[in-house]
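Visitor: Below is the structure, and that's it, no one-letter string:
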């Protein structure tokens, strides 16, 4: 039997800390500074100028979810993501009750800078496709 491997989800982005802090707010994650530093600012001050702001990471404080890693890349987003996150807020709910929970979460995320793309609703099941602050697709499900 194979063992379960730990994994992280990596985002390519232009502004790692900005995108990372957005996802901290979305998911309730925290962003402890790198080992040996009291703050991210203290860490950044110790880096060569060309390395400052090149990455950021956050974790699930309950340790149940994967680490999220954000790395600066020179190119912009060019196409639809082949993989995306589903923010699961309506698990077990159906119909209008589910839709109301999804809409409330969508409103909260739009206030953080997310963009609502499309509601998918068939009268029973629903999800809302959205984009984060750099255009990465995700769903409120």
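Guide: All right, it came through fine. What you see is a predicted model; the values in this text were computed from it and never measured.
Visitor: drop to CA atoms for contacts and neighbour counts, all remaining ones
Guide: Will do.
Visitor: any idea which helix is longest in the protein?
Guide: Determined from DSSP state H, the single longest helix within the chain is helix 95-111.
Visitor: by contact count, what packs against the helix or strand immediately after it in the chain?
Guide: Using DSSP states H and E, the next helix or strand after helix 95-111 towards the C-terminus is strand 115-121. With contacts taken as 3 or more C-alpha pairs under 8 Å, 6 or more residues apart in numbering; DSSP states H and E, strand 115-121 sits against helix 95-111, strand 126-131.
Visitor: Touching the very next helix or strand once past the shortest one from outside, list them.
Guide: I take that to be strand 126-131. Next in sequence after strand 126-131, counting helices and strands by DSSP H and E, comes strand 137-140. Strand 137-140 is contacted by residues 80-81, 84-89, 102, 105-106, 127-132 when judged by C-alpha atoms under 8 Å, 6 or more residues apart in numbering.
Visitor: also this one, for the comparison:
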């Protein structure tokens, strides 16, 4: 049996490039270069039939370690809570007030990019504190 080593995380969304660029800022990921023969992504999109324009976008970890993120346009909006979400690990190894300060600082940065702050879950003796958030299209994620 073969073990899978690489995977991609796919987001359904209304505006793939907007959501992808948000996640590039969150994770330090980079957008790929436009396809060969095109100076910009806008040039590439302009070459497509209208129904295919802005249908997808992707970004990747520049170190090649993290998974590629792929964003695809879908016609329906988000209706319910995500069944899967990303935990953005900004305070790994930190506890107490130091952990909360790092989480709050990252929250402020992401809110300025269009994220929405959710509920702060304080440490309970089993789990450390984390902060529930939403990206620019309402997809849930946690800062922990």
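Guide: In hand now; what should we look at? Here the structure is a predicted model, which is why all the values come from computation and not from measurement.
Visitor: coming back round to it: and the helices and strands packed on strand 115-121 of the first structure as a markdown table, adding distance to residue 34 of the first structure and mean neighbour count?
Guide: Below are those laid out as a markdown table (distance: least, C-alpha to C-alpha, whole Å; neighbours: other C-alpha atoms under 10 Å):
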| stretch | distance to residue 34 of the first structure | mean neighbour count |
| --- | --- | --- |
| helix 95-111 | 27 | 16 |
| strand 126-131 | 28 | 20 |
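Visitor: In a markdown table, list these along with distance to residue 66 of the first structure.
Guide: Converted to a markdown table, those look like this (distance: least, C-alpha to C-alpha, whole Å):
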| stretch | distance to residue 66 of the first structure |
| --- | --- |
| helix 95-111 | 20 |
| strand 126-131 | 20 |
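Visitor: The longest helix of the first structure vs strand 115-121, what angle?
Guide: Helix 95-111 of the first structure and strand 115-121 are oriented at 170 degrees to each other (axes from the mean of the first three to the mean of the last three C-alpha atoms, to 10 degrees).
Visitor: Quick one: end-to-end distance for stretch 110-129 of the first structure.
Guide: 12 Å (C-alpha to C-alpha, to the nearest Å).
Visitor: buried ones in it?
Guide: 114, 115, 116, 119, 126, 127, 128, 129 (16 or more other C-alpha atoms under 10 Å).
Visitor: Next one: residue 48 of the second structure from residue 42 of the second structure, what distance?
Guide: 10 Å.
Visitor: whoops, residue 116 of the second structure was the one
Guide: Taking C-alpha to C-alpha as the measure, residue 116 of the second structure falls 28 Å from residue 42 of the second structure.
Visitor: Nice, that's everything, thank you.
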